[in-house]
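Q: Mind looking at a prediction? Sequence and model below.
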Amino acid sequence: MRVCLAWLGDPAQVAAVQGTPGPWREIVVAGPGLLLVETDETVSRVYHELKWLLSDDCALLVAPVAERPKARGAARGTVAWLRARLPLPDRE
């Protein structure tokens, strides 16, 4: 299982992704145009599946998230969702 962070350049297009079957177990909206994706697939596969759901002019960025990021101002439940899926970063 991996977590990916996906940014959609047009937040209105989140509706095209939510509830649509894809190579993900769950998608959480963390903020306007910002998605957290739980998947067993590669980042490339998630990227392409999202790209095919969006209009051609919608910017898209997908990146893996290996450790729990710091978050403030994210949508309700985002931090708990991340806590349940990702380890804390190593402390120096």
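A: Arrived safely, thanks for sending. All of these numbers come straight from a predicted model, not from anything done at the bench.

Q: From now on I want contacts and neighbour counts done on CA atoms only, so please keep to that.
A: Noted.

Q: quick one: the strands in the chain?
A: Along the chain, the segments classed as strands by DSSP state E run 2-8, 26-31, 34-39, 60-65.

Q: Give the buried residues for the second one.
A: The one in question is strand 26-31. Ile27, Val28, Val29, Ala30 (16 or more other CA atoms under 10 Å).

Q: Below is an additional structure, to be compared with the one above:
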Amino acid sequence: MSLFLAWIGVDRDSLDLEGEICALNPRLFLVETELSRSKLYHRIKWQLPDDTALLVAPLAEIPKFKGMAEGSTAWARERKRTD
């Protein structure tokens, strides 16, 4: 399983993906999946309106963040332990 950060240029309540998803806010998601970065990128891209901005990046460690959806830090820590 790999952990990715996905940002999309439009607000979304959810995405239809393989794996576990944690919405940090309506445009920013953590995704734990067995999909490759390319497959995840294209799966999200196909769900969005044409010309919508999209970023998908692998995460080697849990990023530092605050002000995101309640429970999102705990969700991330459950999936990837860091020092």
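A: Cool, the structure landed. Only a predicted model underlies this, so the values are computations on that prediction, with no experimental measurement involved.

Q: ok, now which ones touch the one residue sitting closest to the centre of structure 1?
A: Nearest to the mean C-alpha position of structure 1, by CA atoms, centre = their mean, lies Leu36 at 2.3 Å. If a contact means CA atoms under 8 Å, 6 or more residues apart in numbering, then Leu36 of structure 1 has Val3, Cys4, Leu5, Ala6, Ile27, Val28, Val29, Ala30 as its contacts.

Q: Leaving out sequence neighbours, find the closest residue to Phe65 of structure 2.
A: Thr73 (7.8 Å; CA to CA, 6 or more residues apart in numbering).

Q: Number of residues surrounding the one you found?
A: 17 (other CA atoms under 10 Å).

Q: Map it onto structure 1.
A: Counting by TM-score structural alignment, Thr73 of structure 2 corresponds to Val79 in structure 1.

Q: how close does Trp24 of structure 1 get to Val17 of structure 1?
A: 11 Å (CA to CA, to the nearest Å).

Q: likewise Leu35 of structure 1?
A: According to CA to CA, Leu35 of structure 1 and Val17 of structure 1 sit 10 Å apart.

Q: The two: who's more crowded?
A: Neighbour totals were compared for Leu35 of structure 1 and Val17, and Leu35 leads with 22 against 17 (other CA under 10 Å).
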